[in-house]
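Asker: compute the structure for the input listed below.
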Amino acid sequence: MTAYAELRAQLATLTTEAFRPELAEIDRLSTLDIARTMNAEDATVPAAVAARLPQIAAAVDAIAVRMARGGRLVYAGAGTAGRMGVLDASECPPTFNTDPSEVVGLIAGGPSAMVKAVEGAEDSAESAAADLAALDIGPDDTVVGISASGRTPYAIGAVEAARARGALTVGLSCNAGSALAAAAEHGIEVVVGPELLTGSTRLKAGTAQKLVLNLISTITMIRLGKTYGNLMVDMRSSNEKLRARARRIVSLATGAPDEEIEAALTATGGEVKNAVLVILGGVDGEEAAELLAASRGHLRAALSAAATTHEPHEPR
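Answerer: Presented below is the predicted three-dimensional model:
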């Protein structure tokens, strides 16, 4: 059997590649009916993700332990899967004030593959190993391989190389019994079924990947103390909208009047978490920074420490 025939035979076994005869004439439907059909397909994805929440939670707990020690979270994938990883990584600095080096997205073929397909890049496990070597991946890091099929060499290669370096590994795919999940310590297989368009895994599979990556990064950041309740107190105020949001978050957390909020933000250089601690903990900006450093950035712990020596305000 030729390599081409072997690959074709492999694809025929994948749920994500299955042909759906009942949709063979979808192009003859009205636009509204196509939209309804597609929307109904999309509505099945959250349930598929829900079925894997225990595996996702276990992976998050393991990731958070390593990141608390200074480790990094690295996503690695090709095509749509790679783009999902890069997207999630790029959203962490403005949302959680992480350094760009803390959550990293690797895509087969390099940054240019974000906007233009790089043919053959996904087939190279060696390039994945080289990309991880360039990051000097180690035991405190986590590498999440992402692949709808679960057979993409780049994603599998990334997981295998990371594991050889002692890093934690997670394999996210959309087919059961995938090689990617088998290669990783934590396998997450979100089986969304055949796509509306045969093999177009940017659809349900892509949506599932986005939902899972949202869960991984958001809950990890909650565990790292990047939030106070459901408030983004570690956000970066890099534009006018975010500066307005920062003031609103301080207000929601403290119930303080605008004048007190402005004074606290001024005293803390615009840091939302520090400003909340200044108001609720009754400390100055310098002490807020010291308390947060001692509590490894966890605002609730810093507030408890402040309460032992100051008269704290009651949060709203």
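Asker: CA atoms for contacts and neighbours, from now on please.
Answerer: Fine.
Asker: which stretches of the stretch 101-250 of the chain form helices?
Answerer: Counting by DSSP state H, counting those that start in this stretch, one finds helices in the stretch 101-250 of the chain at the ranges 125-135, 153-164, 179-183, 204-223, 240-254.
Asker: another one to check against the first:
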Amino acid sequence: MERITEKDSDYNNLEAMSVREILENINNEDQTVPRAVEKVIPQIERLAEAASEKMKSGGRMFYIGAGTSGRLGVLDASECPPTFGVPFDWVVGIIAGGDTAIRRAVEFAEDDFDQAWLDLKEFHINEDDVLIGLAASGTTPYVIGGLRKANEHNIITGCIVCNSGSPVAAEAKFPIEVVVGPEFLTGSTRMKSGTAQKLVLNMLSTSVMIQLGRVHGNKMVDMQLTNKKLVERGIKIIMKETGTEQPTAAELLLKYGSVRKAIEASFK
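Answerer: Reported below is the predicted structural model:
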């Protein structure tokens, strides 16, 4: 397969550019990413609908990946509980090499074809769940192996890749192929490819959580109130939704400990 993610950059002699030129050229490339994502909205829709149905029935959503892709999966999964108030095991991010690899690359971890399934088995993954493989190149053995074993166990599989016709996409029942073209820095898929994967993950998890009823109107009524900023945000949401003044809203939030419960209680 042709790997566009490894093609030579359209820019050369980067070291001869001024800082302004470097920044403007990176920005020019970055502006192409949302358009690439727009083209695959139907693919994202199919995976989001499949994941929503599984999770409505008690299933979970897993991300597996290596390097930048793996870190992005861990990031998206870790942000679901504070944003939507869901349990920490509803969306699970697993990176090749384990949590150590979040901060420091683990050599050859992505080349282990069998390890992803071993990692997933620790969470007792089953056919009620959904597995999404993240690999900019679409060729990561860790991800291919995980998806293949999941398919053998009748688990719904999806992927987010940045090359067309990749082995990862071939394994996924719901592939998402966001082709963003060569990177500004040749082969550095933490740039446009990483941005594309982050955008798709945002779209995927947010749309799934909305389908699961974790949003009211356009507000994060189930968010975890883990700092002063979020408490203040919660109070403002209660004020807007109920028409109460700040002291009453603050009292409701203190009493019920949840924006959703405080709003519901005010209408009883």
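Asker: which residue numbers in the first structure go with stretch 224-243 of the second structure?
Answerer: Mapping stretch 224-243 of the second structure onto the first structure (TM-score structural alignment) gives residues 236-255.
Asker: what do you get for stretch 72-90 of the second structure?
Answerer: Stretch 72-90 of the second structure maps onto residues 84-102 of the first structure, going by TM-score structural alignment.
Asker: next one: stretch 106-119 of the second structure
Answerer: With TM-score structural alignment as the criterion, stretch 106-119 of the second structure aligns to 118-131.
Asker: what about the matching stretch, how long is it end to end?
Answerer: 16 Å (CA to CA, to the nearest Å).
Asker: list the buried residues in that stretch.
Answerer: For stretch 118-131 of the first structure, the neighbour count (16 or more other CA atoms under 10 Å) marks 121-125, 127-129, 131 as buried.
Asker: before we move on, what about stretch 277-291 of the first structure?
Answerer: Those would be 277-285, 287-289, 291, for stretch 277-291 of the first structure by 16+ other CA under 10 Å.
Asker: do stretch 249-265 of the first structure as well
Answerer: Neighbour-count burial for stretch 249-265 of the first structure flags 249-251, 253-256, 261-262, 264-265 (criterion: 16+ other CA under 10 Å).
Asker: stretch 195-214 of the first structure now?
Answerer: Buried, per 16+ other CA under 10 Å, within stretch 195-214 of the first structure: 195-197, 199-210, 212-213.
Asker: what separation do you get for Ala208 of the first structure and Pro94 of the first structure?
Answerer: For Ala208 of the first structure, the distance to Pro94 of the first structure (CA to CA) stands at 23 Å.
Asker: still on that earlier bit, secondary structure and distance to Gly79 of the first structure for the buried residues of stretch 277-291 of the first structure - can I get that in CSV?
Answerer: Listed next are those as CSV, based on DSSP: H, G, I helix; E, B strand; the rest coil; distance: CA to CA, whole Å:
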residue, secondary structure, distance to Gly79 of the first structure
Leu277, helix, 43
Val278, helix, 46
Ile279, helix, 47
Leu280, helix, 46
Gly281, helix, 48
Gly282, coil, 50
Val283, coil, 49
Asp284, coil, 49
Gly285, helix, 46
Glu287, helix, 47
Ala288, helix, 44
Ala289, helix, 42
Leu291, helix, 44
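Asker: for the residues you listed, which one is nearest Glu102 of the first structure?
Answerer: Nearest to Glu102 of the first structure among these: Ala289, at 20.9 Å, using CA to CA.
Asker: can you pull the contacts of that closest one?
Answerer: Asn274 (CA atoms under 8 Å, 6 or more residues apart in numbering).
Asker: that one matches what in the second structure?
Answerer: Using TM-score structural alignment, Ala289 of the first structure has no partner in the second structure.
Asker: I'd like the distance between Ala289 of the first structure and Met67 of the first structure.
Answerer: Distance from Ala289 of the first structure to Met67 of the first structure, counting by CA to CA: 21 Å.
Asker: go on, Gly229 of the first structure?
Answerer: Distance of Gly229 of the first structure to Met67 of the first structure, given as CA to CA: 20 Å.
Asker: likewise for Ser238 of the first structure?
Answerer: 24 Å.
Asker: between these two, which one's more packed in?
Answerer: Per other CA atoms under 10 Å, whichever of Ser238 of the first structure and Met67 has more neighbours is Met67, with 20 against 9.
Asker: distance check, that one against Gly150 of the first structure.
Answerer: From Met67 of the first structure to Gly150 of the first structure the distance is 26 Å (CA to CA).
Asker: the stretch 51-200 of the first structure: strands as residue ranges?
Answerer: 73-77, 103-107, 142-147, 168-173, 186-189 (DSSP state E, counting those that start in this stretch).
Asker: which one of those strands is the most hemmed in?
Answerer: Comparing the strands of the stretch 51-200 of the first structure by mean neighbour count (mean count of other CA atoms under 10 Å), strand 142-147 comes out on top with a mean of 32.
Asker: skip the chain neighbours and tell me the closest residue to the most centrally placed residue in the second structure.
Answerer: By CA atoms, centre = their mean, the second structure has its centre lying nearest to Leu201, at 3.0 Å. Closest residue to Leu201 of the second structure apart from its sequence neighbours, by CA to CA, 6 or more residues apart in numbering: Asp76 at 6.7 Å.
Asker: surely the one you found and Asn202 touch.
Answerer: Yes. Taking CA atoms under 8 Å as the definition, Asp76 of the second structure is a contact partner of Asn202 at 7.2 Å.
Asker: isn't Arg260 of the second structure right next to Lys219, touching?
Answerer: No. In this structure Arg260 of the second structure lies outside contact range of Lys219 using CA under 8 Å: 9.7 Å.
Asker: so those two - more neighbours on which side?
Answerer: The neighbour count for Arg260 of the second structure versus Lys219, taken as other CA under 10 Å, is higher for Arg260 (21 against 17).
Asker: tell me the secondary structure at that one.
Answerer: helix (DSSP: H, G, I helix; E, B strand; the rest coil).
Asker: what's the spacing between it and Ile237 of the second structure?
Answerer: 9 Å.
Asker: overlap in contacts of these two?
Answerer: Val221.
Asker: ok, the closest residue to Ala96 of the second structure other than its chain neighbours - contacts?
Answerer: Counting by CA to CA, 6+ apart, the nearest residue to Ala96 of the second structure once its immediate chain neighbours are dropped is Ala66, at 4.9 Å. With contact set as CA under 8 Å, 6+ apart, Ala66 of the second structure has these partners: 95-97, 109-110, 134-135, 140, 142-143.
Asker: what's the answer for Val143 of the second structure, then?
Answerer: 64-66, 110, 113, 116, 133-135, 168.
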